[in-house]
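> Can you look at this prediction? I've put the sequence above it.
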Amino acid sequence: MSLTFEERKKTILERLAREERVQVVALSTDLNVSPETIRRDLDRLEKEGRLKKVYGGAVSAGMDSSEPPFLHRTQMNPAEKSSIGQLAASLVKDGETIMIDNGTTTVEVIRYLRDRSDITIVTHSVPALLLAMEVFKGRIIFAGGEVNSIQQSTTGTLAESMLQQFKVHKVFISVGGISLVEGITDYDLNEAGMSRKMMERAEEAIVLADHSKFGKTTFARISSLQDVSMIISDRGCPAEWVEHLKEREIELLIAE
């Protein structure tokens, strides 16, 4: 009895998540269907945005080399980012110090900490700083350094050396992509360096990622998945990724 498209789809996406590339011939043999059937499956999955067809097979949909400016990114998946930020904020305990990196999802955490005067926030994100100054009642520490006006953050040796002075309870990290092969990645080398330094200085490293980030690899590596304490995503998180993270004993929280 031949497998249905949904069953083949599950196998294709699971293999893509593990290896970031699939071959038509190998899939045809393993799934006991014709190469033409596999090509049609890949066509459908490409239209769904789950992969990108290449000669002889397909690769992960997300090998992106450039990131839109910060203000443009604020308009992408806003409802999901808000719900993720709210759930993340609920994990912050009284009296804790947290770091927040430069992301349109991580900045949402601040909106839900507005009444927490006993919390300290350390950030290098200008939007996070401005929002905190407007709504947050607790202590704010800004890590200054070289300013990136497009991404609206500070990076570089000065900013990283300032982060080195602190040890915090939690850091909330934004990412460009999450991959079983490459781990968590970002678009910008300097931003990746800041996120990595923040993870080094935190007891818990919590990744905030909407569903569009899974199965993607971007330019600069932040860390392996094993360095992450927890991932918070939305209800659109792909089912195969729920299983992958469970197998690797990485806690996943889904924001409603």
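Everything's here; your move. Numbers count the residues shown, from 1 in each chain.

> When you work out contacts or count neighbours from here on, use the C-alpha atoms and nothing else.
Noted.

> quick one: contacts for residue 122?
97, 98, 99, 100, 140, 141, 142, 143 (C-alpha atoms under 8 Å, 6 or more residues apart in numbering).

> Which of these fall within strands?
97, 98, 99, 100, 140, 141, 142 (DSSP state E).

> Of the residues you listed - the most surrounded one?
In terms of neighbours by other C-alpha atoms under 10 Å, these top out with residue 99 at 27 neighbours.

> re earlier: kindly reformat the ones in strands among the contacts of residue 122 as TSV containing distance to residue 18.
TSV is the format used below for those (distance: C-alpha to C-alpha, whole Å):
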residue	distance to residue 18
97	35
98	32
99	31
100	29
140	40
141	39
142	38
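
> Among the contacts of residue 122, which pair sits farthest apart?
97 and 143 (14.2 Å; C-alpha to C-alpha).

> number of nearby residues for residue 44?
Quick note: residue 44 (other C-alpha under 10 Å) scores 15 neighbours.

> A further structure is provided below for comparison with the first:
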Amino acid sequence: MEAKQKIAKIAAELVQDGDTIVMGVGTTILEFARAIRGRCKLTECLISKKMIKVSKEVIVLADQSKIGIEAFGKIVPLEKISVILCDEDAPQAWVSKLGEDIVWMTAGK
């Protein structure tokens, strides 16, 4: 199974009845939407800093190709993230940055 599908499958298992899910854009998010289709009512929306600011919990779905890459804009500061779900273990350089408050989950291992 492709890495993005593995991540999406595990992320779908984190969804409970009554949860409100805010999804951004990207291929991993598309796979996640497919994984929860049929069991959740989906409304498409773009992620924004305001949505993250008011969220109780921020779960990041990203395959290893996104880890450690500097993008055009910063979406969320690391300290606001609750869970990172990826297809690979956390890079050694990130372990000290994650601290005890951020859970790193690895799909398919």
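That came through, no problem. Since the model is a prediction, treat every value here as computed from it, not as a measurement.

> TM-score for the pair, please.
After superposition, the two chains reach a TM-score (TM-score structural alignment, normalised by the length of the second structure) of 0.82; 108 aligned residues with a C-alpha RMSD of 2.2 Å.

> neighbouring contacts of the lengthiest helix in the second structure?
Selection of the longest helix in the second structure by residue count, based on DSSP state H, yields helix 3-14. With C-alpha under 8 Å, 6+ apart as the test, helix 3-14 of the second structure has contacts from 27-29, 31-33, 35-36, 61-63, 85-87, 106-108.

> what stretch of the first structure does that helix fall on?
Counting by TM-score structural alignment, helix 3-14 of the second structure falls onto residues 80-91 of the first structure.

> for the ones in strands among the contacts of residue 122 of the first structure, which one is nearest residue 58 of the first structure?
residue 100 (35.4 Å).

> That closest one: what's it in contact with?
Counted by C-alpha under 8 Å, 6+ apart, residue 100 of the first structure has contacts 106, 107, 121, 122, 123, 124, 125, 128, 171, 172, 173.

> of these, which stay in contact in the second structure?
Here is what carries over to the second structure from the contacts of residue 100 of the first structure, by both residues aligned by TM-score structural alignment, their matches' C-alpha atoms under 8 Å: 106, 123, 124, 125.

> Adding neighbour count, write the residues you listed out as TSV.
As requested, those are arranged in TSV below (neighbours: other C-alpha atoms under 10 Å):
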residue	neighbour count
106	30
123	28
124	28
125	26
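
> Those in strands, which ones?
Short answer: these in strands (DSSP E) are residue 123.

> what's the most distant pair in the kept ones among the contacts of residue 100 of the first structure?
Greatest spacing in those, by C-alpha to C-alpha: 106 and 124 (11.9 Å).

> What is the corresponding segment of the second structure for stretch 130-149 of the first structure?
Alignment of stretch 130-149 of the first structure against the second structure: no match, by TM-score structural alignment.

> quick one: residue 204 of the first structure from residue 62 of the first structure, how far?
Using C-alpha to C-alpha, to the nearest Å, we find residue 204 of the first structure at a distance of 27 Å from residue 62 of the first structure.
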